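> Give me the fold of what follows.
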Amino acid sequence: MTDKQDSLDSLLQAVQSNQLSISEAKTKLSHYDELGFAKIDLHRRQRQGFPEVIFGEGKTTSQIIDIISTLLVHDEVVLVTRVDHDKAQDIIAKYSHLEYHETARIICTPINNISKSKYYTSIICAGTSDLPVAEEAAVTAEVMGIHVKRFYDVGVSGIHRLFSHIEAIRQGKVSIVVAGMEGALSSVVSGLVDHPVYSVPTSIGYGANLEGVTTLLSMVNSCAPGTSVLNIDNGFGGGYNAAMIIKMIEAY
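Sure thing, here's the model as predicted:
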């Protein structure tokens, strides 16, 4: 029996036992919740395995609060990306049971409350300046129930730092490589492991880096097979994709 069928059976049993009204059941069965400024996709988890994620940048505090409220009504995991410090303080004041990860700029369901996968993804970060993107990837994967191991400040200018961790990296099922400048770390890691590598270029670098465009093109042109490249600064995408692969592995 699928999770979707289990959920539907539980809902019908709750109506039958008068634990849930018909109107409440209809609300839970709706495909989306209309908020005026947004239509919240309530069936995302059934289709893709994880609820709708809130992109916080550009949204007001009140809009984010309203969307979180809808997700909580439907007992969904909360993941809000790209939330600055000031906005986060107001949101956490409203929902004190959520937590804010400042480096990642993420508000989410407490990570310790989420059971983790058997296998892990490695988050490999070239330098300290790349940490916000690396942490966005790491926290995203953790909220999605994935065991994460972090290997930070192991860029190619001191490549011996990477080699001291390579056996642990190889034992993971997916690697996410986060790097700026010329993005060389991505090709190095891809040539040393036997699993998929998601490369995330960052906008960190001097003028000719072109705010990450140089890094992006370098990663796209990698000679190492098994590499997939995300958009500039898209740590969320790296974490999400890695989580999907590990969930798929553990389903079989």
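
> contacts and neighbour counts: CA atoms only from here.
OK.

> So which residues of the stretch 1-150 of the chain form strands?
Using DSSP state E, counting those that start in this stretch, the strands of the stretch 1-150 of the chain run over 32-34, 39-41, 54-55, 79-81, 99-101, 106-108, 120-125, 147-152.

> So which elements touch the fifth one?
Helices and strands touching strand 99-101, by 3 or more C-alpha pairs under 8 Å, 6 or more residues apart in numbering; DSSP states H and E, are helix 85-94, strand 106-108.

> I have a second one here; can you model it like the first so I can compare?
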Amino acid sequence: MTDSLKKLLQAIADGEISPEIALDKLKDLPFETLEEFAKIDRHRQLRTGFPEVIWGADKTPEQITKIINLMRQDDGVVMATRIEAEVYQQLKQTIPDLMYYPTARICALSAPKTPSQIGKISILTAGTADIPVAEEAAVTGELCGFAVTRLWDVGVAGIHRLLSNRDVVYNADVLIVVAGMEGALPSVVAGMADCPVIAVPTSVGYGASFSGVAPLLTMLNSCAAGIGVVNIDNGFGAAILAGQILRTAKKISR
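All right, here's what the predicted structure looks like:
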């Protein structure tokens, strides 16, 4: 990677290519190998608008520490998902400025700042038990610079709770709706909203919910138009999709 950068910088200095062309070339520069266990895509943010994020589950604290310390050299968000509290305590010993969001199970090198991106992401949950997945989406969105509105426990078993908060639905630019059990809430919300709805099935529910498969199928079979569905418990993926929708809206409005 260093050799490629030197050649590119020299070509700019010699006037062989313009800075604009160089920027396009930077998007496709190689990854960086970290020992034998990781290949870090350090140009993902330049290419896609969002940085590579560390999947914390199934990695050792030592591996996560080394990846964070490499990624912190870049100017961008450094975060890891699915970090349990005991793992965070181990990471904190060697990365003292690491922050932790326990409900979301996310750790990051920065705190959410004043929103810098256009648009608002509104996140709803059917029940209190869905909040961890919803918080993963919320914290991800905030760390990536988006304004986030939270509305918890407004499921269809007490639909008046949702109807009493119509303004949250009406004022959203993109909605993330998180639900387990039968997963009906996204269909109801999509029937009220004039913006995209991202449905997130959770593994919350009794045995016949099949650890999230039942709400997943409900959401995929929704009769309401304008719903996109992500994988079970994938709050992170929902936030990135919401962010891409808002960034695309900004791009085409220029």
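
> on that earlier part again, looking at the helices and strands packed on strand 99-101 of structure 1, which is buried most?
Highest mean neighbour count among these (mean count of other C-alpha atoms under 10 Å): strand 106-108, with a mean of 24.

> what packs against that one?
Judged by 3+ C-alpha pairs under 8 Å, 6+ apart, strand 106-108 of structure 1 is in contact with strand 79-81, strand 99-101, helix 131-143.

> now with 10 Å?
On a contact count with 3 or more C-alpha pairs under 10 Å, 6 or more residues apart in numbering; DSSP states H and E, strand 106-108 of structure 1 meets strand 54-55, strand 79-81, helix 85-94, strand 99-101, helix 131-143.

> Turn the ones you listed into JSON lines, including distance to Ile249 of structure 1.
JSON lines is the format used below for these (distance: least, C-alpha to C-alpha, whole Å):
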{"stretch": "strand 54-55", "distance to Ile249 of structure 1": "26"}
{"stretch": "strand 79-81", "distance to Ile249 of structure 1": "23"}
{"stretch": "helix 85-94", "distance to Ile249 of structure 1": "35"}
{"stretch": "strand 99-101", "distance to Ile249 of structure 1": "28"}
{"stretch": "helix 131-143", "distance to Ile249 of structure 1": "15"}
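
> report the longest helix in structure 1, please.
If you go by DSSP state H, structure 1 has its longest helix at helix 235-250.

> what distance separates that one from the centre of its chain?
Between the centre of helix 235-250 of structure 1 and the centre of its chain there are 8 Å (C-alpha atoms, centre = their mean, to the nearest Å).

> Looking at the strands of the stretch 1-150 of structure 1, spot the one closest to Val193 of structure 1.
Closest approach to Val193 of structure 1 among the strands of the stretch 1-150 of structure 1 is made by strand 120-125 (11.3 Å; C-alpha to C-alpha).

> I'd like the helices and strands packed on strand 99-101 of structure 1 written out as a markdown table, with distance to Ile123 of structure 1 added.
Output for these, formatted as a markdown table (distance: least, C-alpha to C-alpha, whole Å):
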| stretch | distance to Ile123 of structure 1 |
| --- | --- |
| helix 85-94 | 24 |
| strand 106-108 | 17 |
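
> Nearest to Leu131 of structure 1 among those would be which one?
Using C-alpha to C-alpha, those put strand 106-108 closest to Leu131 of structure 1, at 13.2 Å.

> residues in contact with Phe146 of structure 2?
By C-alpha atoms under 10 Å, 6 or more residues apart in numbering, Phe146 of structure 2 lies in contact with 112-121, 138-140, 239, 242-243, 246.

> Which of those are still contacts in structure 1?
Retained in structure 1 (both residues aligned by TM-score structural alignment, their matches' C-alpha atoms under 10 Å) from the contacts of Phe146 of structure 2: 114-121, 138-140, 239, 242-243, 246.

> Just the buried residues from those residues, in ChimeraX please.
For the buried members of those, the matching ChimeraX selection, counting by 16 or more other C-alpha atoms under 10 Å, is:
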select :115,117,119,120,121,138,139,140,239,242,243,246
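
> circling back to that earlier point, which residues of structure 2 does the longest helix of structure 1 align to?
Helix 235-250 of structure 1 corresponds to residues 235-250 of structure 2 when matched by TM-score structural alignment.

> what about Asp3 of structure 2, neighbour count?
By the criterion of other C-alpha atoms under 10 Å, Asp3 of structure 2 has 8 neighbours.

> Look up how far Gln10 of structure 2 lies from it.
Relative to Gln10 of structure 2, Asp3 of structure 2 is positioned 11 Å away (C-alpha to C-alpha, to the nearest Å).

> now Ile159 of structure 2
Distance of Ile159 of structure 2 to Gln10 of structure 2, computed by C-alpha to C-alpha: 63 Å.

> And for Gly212 of structure 2?
53 Å.

> Which one's more surrounded, these two?
Higher neighbour count among Gly212 of structure 2 and Gln10: Gly212, with 25 against 13, using other C-alpha under 10 Å.

> check contacts around the nearest residue to His165 of structure 1 once chain neighbours are set aside.
Computed as C-alpha to C-alpha, 6 or more residues apart in numbering, the closest residue to His165 of structure 1 that is not its neighbour in sequence is Phe151, at 7.5 Å. Phe151 of structure 1 sits next to 122-126, 134, 161-162, 165-166, 168-169, 177 when contact means C-alpha under 10 Å, 6+ apart.

> Can you flag the buried ones in those?
The neighbour-count criterion (16+ other C-alpha under 10 Å) marks Ser122, Ile123, Ile124, Cys125, Ala126, Ala134, Leu162, Ile169, Val177 among the contacts of Phe151 of structure 1 as buried.

> Could I get those residues in CSV, plus columns for distance to Ile54 of structure 1?
Rendered in CSV, the data for these read as follows (distance: C-alpha to C-alpha, whole Å):
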residue, distance to Ile54 of structure 1
Ser122, 24
Ile123, 22
Ile124, 25
Cys125, 25
Ala126, 27
Ala134, 19
Leu162, 34
Ile169, 30
Val177, 24
